[in-house]
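> coordinates for the following, if possible.
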Amino acid sequence: MKSQYSEIEGKNIHSDTIWKNKSFIYIWLGTIIYDLTFHIYILAIPLIIYEISQSTLAMSTMRALDFAPNVILGIFIGVIVDRTNRKNFMRYSILLQVILLISLVFLLENSTPSLWMIYIIGFLVSAFGYSFWNGFHSSLPQIVKKEQLTTANSAISFVYQIINIIGPGLAGVLLFTLSYSYGLVVTIIGLCIMVLLISLTQVEENHLQRNKDIETKPFWDDIKEGWIEVKQNSKLFSMTITILCLNIASGISSAVLIFYALDQFKLTSNQLGIVIASSAIGGIVAALIAKKSREILGRGKLIIIAIYIGSFGQFLLFISSHWIILMAGMILIGFCSVFINVHYQTLRQESTPAHLLGRVSGTTSMLMKIATPISFIGAGLLGERIDVCWIFLISSIIMILLTGVLVRYKVFKFA
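Below is the predicted model:
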């Protein structure tokens, strides 16, 4: 279906460059602060669980719960995003995360929380985090022009990867020198700043005007409309299924990575932060070349090349005898992930009508990640029975087989 973007009025929107667009700068800066401080929470949760349980299953279960909201709630959140004011939706999502993190700090300060308490809070934090990012990506076409979307997504991904280098290391230092509670307070402050910057951002809500019967239209009709849009868009649908398979492969690996690093190499929180951050080096390279690469090859061929690179990264994790080799593997995996993400996000935003973006984002997100929680739990159970390093080899083999399927069915010719 041909995209039906509305003309967006306003000086900021029609500036020649996104760097003259104040609204984009506000929300771009907000994501920087959000990502930077949220790394403290991301690193703290598995460390807390490891101290309580020292179990691969317990840690992989938390990873599964991080992705569960995308699968269980993705479509419903997408409909709500399309039915409401996206700017307010983003603000309320983050404010609810703030309330949850305050609750977690209270628990840590007054007792040792049980695993089920951490699981509940972690699930809800992930749910509202997904809600925010759905609203964010759905709002981007109402903040920048269509032809600027690749540049905007590349800029966002580039800074995100820079933060992925700085963030885990900084988080590791803070958690090493401070308590978990004080570290999480820094995250809370960062989220509050994000809320302020969203308030300064102008988001054109033209999608609401196109759905004048939005309040009376059956909820399930909206879900069906989003699904039909995804099915009609053959390029988007084929790439969504490709990423679903890729997420299964990478999911079983990432579920056990932190446990493997802590258990096999006895890393400190600082060293663990460095290993996790190393994936961002590859991500930075991917963000820098994403736009230029599209001018040279089609998206399908680029995706296949990126998966090959990611497969080799997984193989390096398998043969690693030192945590430096872990870093090398993470660099290649980071490149694969970010490169594919930039092209996928841009394709989805370019080819989807603005008033359907929330639903399409929710539907595709559910499809891409539907098997990921199962992969995480499966990896945790498998890690209890075999040497964890073999899971990385399994992941590498799955990715190689995936590229074979893509070539066999000539995905590169139409994607």
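
> can we go C-alpha only for contacts and neighbour counts from here?
OK.

> what residues does the nearest residue to residue 306 once chain neighbours are set aside make contact with?
The shortest distance from residue 306 to any non-neighbouring residue, by CA to CA, 6 or more residues apart in numbering, is to residue 336 (4.8 Å). If you count contacts by CA atoms under 8 Å, 6 or more residues apart in numbering, residue 336 has them with 282, 283, 286, 306, 307, 309, 310.

> nearest to residue 123, of the residues you listed?
residue 283 (26.3 Å; CA to CA).

> and the closest residue to that closest one other than its chain neighbours, how far is that from residue 97?
Counting by CA to CA, 6+ apart, residue 283 lies nearest to residue 335, which is 4.5 Å off, once chain neighbours are set aside. As defined by CA to CA, to the nearest Å, residue 335 lies at a distance of 29 Å from residue 97.

> for residue 55, same thing?
Residue 55 is 27 Å from residue 97, by CA to CA.

> go on, residue 396?
Distance from residue 396 to residue 97, by CA to CA: 35 Å.

> between these two, which one's more packed in?
residue 396 (27 against 23; other CA atoms under 10 Å).

> okay, and the nearest residue to that one once chain neighbours are set aside sits in which element?
Leaving aside its sequence neighbours, residue 396 sits nearest to residue 311 (CA to CA, 6+ apart; 4.5 Å). Applying DSSP states H and E as the criterion places residue 311 in helix 299-319.

> okay, buried residues for the following helix or strand past that helix please.
Downstream of helix 299-319, the next assigned helix or strand under DSSP H and E is helix 323-351. Within helix 323-351, the residues scored as buried using 16 or more other CA atoms under 10 Å are 323, 325-351.

> can you give me the strands for the stretch 151-300 of the chain?
For the stretch 151-300 of the chain, strands defined by DSSP state E, counting those that start in this stretch do not occur.

> quick one more, to check against the first:
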Amino acid sequence: MLNSKNIWLNNKFYTFALGYLFQSLSQSLYFIAFPLFIYDKTNSALSMSAMAVAETVTQIALGPFIGTIIDRFKRKRVIVIGLILQITLLLFILVLLELNILETWMIFVIGSLVAGLQATVKNAQFTIIPQVFPDQKLEADAGITSIHTATLMFGGAISGLIIALISPIYSFLIVVIMLLITLITQSKLVIPDLIVSKKKNNFLKDTKDGFDYIFKNKNLIILIVIFSLSNLADNGIAPVLLFHLKNNLLLSDQQVGITMSVAGVGLFIGSVIASKLKKTSAGNLIFYFILVNNIGLTLFLLPGWWPILVGQFVFHFGGIVANIAKSVIIQTIVPNELLGRVSGTMRILDQGTQPISLALLGGVAASNGAYMSFVVMFCLTIISTFVLFLSSIRRLDLSVNKQSL
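Next up, the predicted model:
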């Protein structure tokens, strides 16, 4: 049923989603097993932290160039090669370990390469959605997000069980098997070729064109401002909330665990609900659900545990729908031949706000308490909501295939 209105009954999407599920599960296992492997090898918490920094820096530094690669070559080929290289590197670690010649610097190099390849595959998958599902972008984005949030909710438990049974290093074999399943399913996708100009610029000029397009596009600039402010408020919330729950509310570990897990429920339900909202313009979806996000944040300011519990659900429910709508806007207004570069650059901007948010909100919480951090978050989201209310983004309509700039 290739043309079914229900995206989950679309054979192409089912194939794509199945591969994405195993890819997400593989990354969930890798993100736990790899740091544990580094610790077993080095007996150093500093090495674990340094590897995490190296992975993030690699993804940020390579982001624009990854986008250029995706836009210059067939995207299915980029996905397939990216998956093959990940599998090869993980098997290479096992071979080096078996030969007893694996050095710490080798682990850092291979880990950084794997991080770059993971970012490449995810960016390429983002760019093929408007090619493969041009009339169901919202449903496809929401479906993929629901898979991602489901693996956030359950992937940790599955990964912990696997690692407990067979050790961190040999968990890499399970990661390889999952990536092989992803490779098989993604290889079966039929992706229409892009119709682009035959004129070829040099690689750096193509990369610069991506930046130029973003900064000449008013709608993309507005999205960057809105979500940079929103991400500054959102990305640092987890440690502040944990501090508030333990230090101010004196909750038990069980209550803290329940509170944090409610976020995953909100994310999952939000991703499911988003696919039902196609009749609402994408800009209004962002506006309405950032307002919902703000309501959740307001509940954090109320005394007691129950407002926090409800606020966690509402906060993450609103945030995920707004982010799905943002993805659809980007896929709609950006020419497909530039989508890799634009999405790669905007992902960098999203990632770049995380350390700033953690430092800002953590610093405020340390000096003035968690409630003041919540106030700062609320002010940032109110500003982003006000900018969105005054902008042209709200008039962008999902029913239009390409928006005029």
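
> quick one: TM-score?
Overlay of the two chains. TM-score (TM-score structural alignment, normalised by the length of structure 2): 0.77; 385 aligned residues with a CA RMSD of 4.3 Å.

> name the nearest of the contacts of residue 336 of structure 1 relative to residue 11 of structure 1.
Nearest to residue 11 of structure 1 among those, counting by CA to CA, is residue 286 at 31.1 Å.

> counterpart of that closest one over in structure 2?
Matched to structure 2 by TM-score structural alignment, residue 286 of structure 1 sits across from residue 270.

> how near is the closest residue to that match other than its chain neighbours to residue 140 of structure 2?
Closest residue in space to residue 270 of structure 2, ignoring its immediate chain neighbours: residue 317 at 4.7 Å, by CA to CA, 6+ apart. Here the criterion is CA to CA. By it, residue 317 of structure 2 lies 18 Å from residue 140 of structure 2.

> just residue 176 of structure 2 next, same as before
From residue 176 of structure 2 to residue 140 of structure 2 the distance is 26 Å (CA to CA).

> out of those two, which sits in the busier spot?
Comparing residue 176 of structure 2 with residue 140 by other CA under 10 Å, the one with more neighbours is residue 140, at 26 against 22.

> which ones are touching that one?
7, 13, 129, 133, 275.

> in the stretch 51-200 of structure 1, which spans are helices?
56-83, 86-110, 115-139, 149-177, 180-200 (DSSP state H, counting those that start in this stretch).

> dump the ones you listed to TSV, plus distance to residue 261 of structure 1.
Putting these into TSV (distance: least, CA to CA, whole Å) gives the following:
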stretch	distance to residue 261 of structure 1
helix 56-83	12
helix 86-110	25
helix 115-139	21
helix 149-177	14
helix 180-200	20
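
> for these, which one sits closest to residue 256 of structure 1?
Of the helices of the stretch 51-200 of structure 1, nearest to residue 256 of structure 1 by CA to CA is helix 56-83, at 6.6 Å.

> and that closest one, what does it pack onto?
Packing partners of helix 56-83 of structure 1 (3 or more CA pairs under 8 Å, 6 or more residues apart in numbering; DSSP states H and E): helix 22-53, helix 115-139, helix 206-210, helix 219-232, helix 234-265, helix 357-369, helix 372-383.

> check which residues of the first one are buried.
When burial is assessed from 16+ other CA under 10 Å, helix 22-53 of structure 1 yields the following buried residues: 22-24, 26-50.

> just stretch 94-101 of structure 2 next, same as before
residue 94.

> same question, stretch 202-210 of structure 1
202, 203, 204, 205, 206, 207, 208.

> now swap in stretch 70-85 of structure 1 and tell me
70-71, 73-85.

> ok, stretch 129-148 of structure 2 next?
For stretch 129-148 of structure 2, using 16+ other CA under 10 Å, the buried residues are 129-133, 135-148.

> setting aside sequence neighbours, what's the nearest residue to residue 304 of structure 1?
residue 403 (5.8 Å).

> against residue 170 of structure 1, how distant is the one you found?
36 Å.

> check residue 48 of structure 1 too.
Distance from residue 48 of structure 1 to residue 170 of structure 1, by CA to CA: 17 Å.

> same question, residue 259 of structure 1
In terms of CA to CA, residue 259 of structure 1 sits 20 Å off from residue 170 of structure 1.

> which one of the two has more residues nearby?
Higher neighbour count among residue 259 of structure 1 and residue 170: residue 259, with 24 against 21, using other CA under 10 Å.

> for that one, what are its contacts?
By CA under 8 Å, 6+ apart, the neighbours of residue 259 of structure 1 are 50, 56, 59.

> thought the last one was touching residue 49?
Pointing back at residue 59 of structure 1 there. Yes. With contact defined as CA atoms under 8 Å, residue 59 of structure 1 counts as touching residue 49 (6.4 Å).
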